[in-house]
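Asker: I'll drop the sequence and a predicted model, then ask my questions.
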Amino acid sequence: MPAPSVDPSVLTDITALADTKLADIDPLVAGRWATPVTWRQPVHTVYVPAHLVVGDNAPGADLPRRWASAAVDALDSYGSPADLARDLGVADEHADTVGELTREKLLREPIEDLRIDFEDGFTQRDIPQADRDADEDAMAQQAAEVLATWLSTPDSATPAFAGIRFKSFDPAVRDRGLRTLAIVLTGLAERNVLHEVLEHDRRALRLTLPKVQHHRQVDVFVDVLRAMEASLGLPEIPFEVQVETPQAVLAADGASEPARLIDAGRGRVLSLHYGTYDYSASLGVDAAEQSMDHPVADHAKDVLQVATTAVGVELSDGSTNRIPVGTRTEILEGWRIHHNLVARHLRRGIRQGWDLHAHQLVTRHLTTIAYFRADWRLSAERLRAYIAGDTSRWMDEPATAKAMAGYLLRAHACGAVTDQELELTGADHDQLRSLQVSGRL
């Protein structure tokens, strides 16, 4: 049977019709909606109250080393790292390697991302009311010094990402939050740190805008940053938005607010962070029931995950306030809770969460490494076959290749997979990035 004939003029007409009608959509398909997170995203954000970082007798820039020491001591006191891995449910064939890599990670890079917290975690109980502004001013100045050290002299114990969380745009505290922000940015600029950091890696400095309730607050924050940039002669400063109110998930008019928050950021929003306890409490969930795995939390994160997918914005889960301290049994119980929550959000495709205590570093890294160790070899073999065009065992499509490349790159970045193991894919790092974006080389 002869091939059907298509009238060239008809083909020209229908192509022109589609091109014209979709002219405003094509840039979204090829641009905004085609921007997966291909850069390094931290596996966690550690939130430490400002007074525990730069207050009296606080460790200052040495805090990451102290947390690492406390985490390693807790791990070693429990027994071998492999024993803990098994007790947390890691398969026997992976336990020794996972335990070994976890201890190496705690010694090499214990904290990937750290936020000096001037918001909910920050307390001034012992400071007279009349002296609290001066006290916070002083701590903000010291925070700038600490951040300058971390951002300008990275080493094995220095966070790759660091910044502050300041007070929200609630009218009652907005002026205080902006004052702290201005002091920190000015301090960093005076130390000649900001310009170099922002030019080298705009994601290294992290500013957290908490308790956002309306996208106009994000829009105004962009204006605030533009004013600071003009004053200090700085390049564009990005930031992250903390979603911990119902209004930041569902707007008053019934629309999905997270997409509006990202739009209002005008290309500056790095990440959306879910706030476990504020959000749950605001919906009437009792304290005993508030958790990262509560149904209201899942709903909020489902909305956030859809809003951030493929638009170049990271997503972070929240925290658990069940701290692994006390007796050996109590510590293990706390580690089990944290392990299960971290594994849960990794399985649902959320690659980051919050940590609040040094002992949580143990299960943050052990759980993350265990998750990526579990399937790295199979993913690498499948990707190698996909690249070679070998369909004898798997018939993977570009979408699956994108997922496998992203999985392996994250596995490598967090310390779960070595350089040599990554070579099993048959692709170099740049090729894996290309596969992650398009599914093709």
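Answerer: Received it, and whenever you're ready, just let me know what you need. Residues are numbered from 1 along each chain as shown.
Asker: contacts and neighbour counts: CA atoms only from here.
Answerer: Will do.
Asker: chain center to stretch 378-387, what's the gap?
Answerer: 27 Å (CA atoms, centre = their mean, to the nearest Å).
Asker: try this one next to it:
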Amino acid sequence: MSPVPAVPAVPEGAVPAVPEGFAAAYRDQQARYPAGEPGWQPVHTVYVPADRFTARTVSEWGEQASSLVKAHLPDADALAEVFGVPAGLAEGVHARLLTKLSTEPVEDLRIDFEDGYGVRPGEEEDRHVARAVEAVAALHAEGALPRRWGPRVKSFADGDPARSVRTLGLFVTGVAERAGGLPPGFTVTFPKILMEPYVTLFAGVLERLEARAGARLPFEMQVEAPQTLHFLRPELVQSLGGRLAAAHFGVFDYTAAIGLPPHEQRLDHPACDHARHVMQTALAGTGVELSDGSLAASPASGRTGDVHALWRRHAELVRHSLRHGFYQGWDMHPSHLVSRFATVYAFHLARYDDYRERVSAWEERRQAGGGIMDEPATIRTLAAALRRADAALP
């Protein structure tokens, strides 16, 4: 064995001192980019207009989706044909789909007081807020409230923030009073943010409500306009004191704002890819979750061909989002639950064993096989994908 060489003496001044100001810069780095390992994130957000929302909504969506599976997706062979899932995976995906629809059809629920609800007289919206409060309290009492839930309020961009703030205040304080405190999982969605100050002003509204609610009130911002992309940055997230939980892409408002023709208002348009990639780069490392938008369509009829056509189109869009690193999207109709869960489960299961083998090989300092030479950054990505799959799969 060769002798270990002695450490040479270091001449005075040969090693520079740590640069002055490093400690402050490092603290700033940790504050701006606090994100750790990915945890559970809902695979979807279900939007329901506030005037149609009841304590039965969640179970009704699950029942309707299960009925569609029974009628139009009876077995693994049908799932493999409709969604292009390999035969070896189809049985497992089908079983998981049935389990999910019967136990937790909705992971994230948004009671919509904005576009899906429209502009109503003030007293009417107040009545619908009161009804929504009662429904949320009932769901909570039954243990059936989704893991994430909350309202989408109106924008400040129309020049009338009073309605948005009133609905939010009545909803939050009402639920807290009826449920004996605000149940876990609350978030509020803030849409159409054309001006950066609106984000700070809305966070201030939440801060003032927190004392009444007895809980921290996080919010999601919707990215629905090209103007919003200009002020997405880590410093904005940091200034909000941890209240910004997520950024959701709004495909239809965004494509309309940049002048795309109606037939090109689609989630997989290259212009939407650009917007999503700006969101990713601007918010990377901040801990802000990202969600994609929706498909504004339902089956044209109850015939199997029309149901399958809807599922195939929705599955294409879900796969597009997943390939681009967006692991959550909006679902607007019970039929979407089927194509959402089937596509998400197939996506995670298709490479799960391969990813696990490559991570194990790296940890054991051996070759994974197949001529692959994994970099440390790839291993971190593989490990994150496994954690994300474990959190998403029932």
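Answerer: Received it, and whenever you're ready, just let me know what you need. On a predicted model such as this, the values are computed, not experimentally measured, just so you know.
Asker: ok, E244 of the first structure to P49 of the first structure distance?
Answerer: 18 Å (CA to CA, to the nearest Å).
Asker: I meant L435 of the first structure, not that one.
Answerer: For L435 of the first structure, the distance to P49 of the first structure - CA to CA - is 40 Å.
Asker: more crowded one of these two?
Answerer: L435 (24 against 21; other CA atoms under 10 Å).
Asker: in the stretch 151-300 of the second structure, which spans are strands?
Answerer: 188-190, 219-223, 244-249, 289-291 (DSSP state E, counting those that start in this stretch).
Asker: Quick one: closest of those to V129 of the second structure.
Answerer: For V129 of the second structure, the closest of the strands of the stretch 151-300 of the second structure is strand 188-190, at 13.8 Å, according to CA to CA.
Asker: would you list the strands of the stretch 151-300 of the second structure in JSON lines and tack on mean neighbour count and distance to P5 of the second structure?
Answerer: JSON lines is the format used below for these (neighbours: other CA atoms under 10 Å; distance: least, CA to CA, whole Å):
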{"stretch": "strand 188-190", "mean neighbour count": "24", "distance to P5 of the second structure": "62"}
{"stretch": "strand 219-223", "mean neighbour count": "23", "distance to P5 of the second structure": "58"}
{"stretch": "strand 244-249", "mean neighbour count": "22", "distance to P5 of the second structure": "53"}
{"stretch": "strand 289-291", "mean neighbour count": "25", "distance to P5 of the second structure": "50"}
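Asker: closest one to E107 of the second structure among these?
Answerer: strand 289-291 (13.4 Å).
Asker: In the first structure, what stretch matches that closest one?
Answerer: With TM-score structural alignment applied, strand 289-291 of the second structure matches the range 314-316 in the first structure.
Asker: Give me the mean deviation of that stretch from the second structure.
Answerer: Mean deviation of stretch 314-316 of the first structure relative to the second structure after superposition (mean CA distance after the TM-score superposition for the first structure): 0.2 Å.
Asker: Kindly present the strands of the stretch 151-300 of the second structure as CSV, with separate columns for distance to L101 of the second structure.
Answerer: Output for these, formatted as CSV (distance: least, CA to CA, whole Å):
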stretch, distance to L101 of the second structure
strand 188-190, 25
strand 219-223, 26
strand 244-249, 24
strand 289-291, 21
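Asker: Any idea which of those strands gets closest to H274 of the second structure?
Answerer: Nearest of the strands of the stretch 151-300 of the second structure (CA to CA): strand 244-249, 11.4 Å.
Asker: Superpose on the first structure and give me the mean offset of the closest one.
Answerer: Mean for strand 244-249 of the second structure is 0.3 Å (mean CA distance after the TM-score superposition for the first structure).
Asker: How about residues contacting that strand?
Answerer: Identification of contacts with strand 244-249 of the second structure by CA atoms under 8 Å, 6 or more residues apart in numbering yields 218-224, 237, 276, 279, 287-293.
Asker: and if you look at stretch 243-252 of the first structure?
Answerer: Contacts of stretch 243-252 of the first structure (CA under 8 Å, 6+ apart): 210-215, 256-258, 261, 272-279, 282-283, 300, 303-304.
Asker: So which residues of the stretch 1-150 of the second structure form strands?
Answerer: 44-49, 108-112, 148-152.
Asker: Same list (those) but as a markdown table, adding distance to A297 of the second structure.
Answerer: Formatted as a markdown table, those follow (distance: least, CA to CA, whole Å):
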| stretch | distance to A297 of the second structure |
| --- | --- |
| strand 44-49 | 13 |
| strand 108-112 | 18 |
| strand 148-152 | 20 |
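Asker: Among those, which comes closest to M373 of the second structure?
Answerer: Of all the strands of the stretch 1-150 of the second structure, strand 44-49 comes closest under CA to CA, at 34.3 Å.
Asker: Report the distance from that closest one to the chain centre.
Answerer: Using CA atoms, centre = their mean, the offset of strand 44-49 of the second structure from its chain centre is 11 Å.
Asker: now stretch 32-41 of the first structure
Answerer: The chain centre lies 13 Å from the centre of stretch 32-41 of the first structure; the measure is CA atoms, centre = their mean.
Asker: in that stretch, what's buried?
Answerer: 34-38, 41 (16 or more other CA atoms under 10 Å).
Asker: what about that stretch, how long is it end to end?
Answerer: Start-to-end, stretch 32-41 of the first structure (CA to CA) is 19 Å.
Asker: how far away is L356 of the first structure from R322 of the first structure?
Answerer: From L356 of the first structure to R322 of the first structure the distance is 9 Å (CA to CA).
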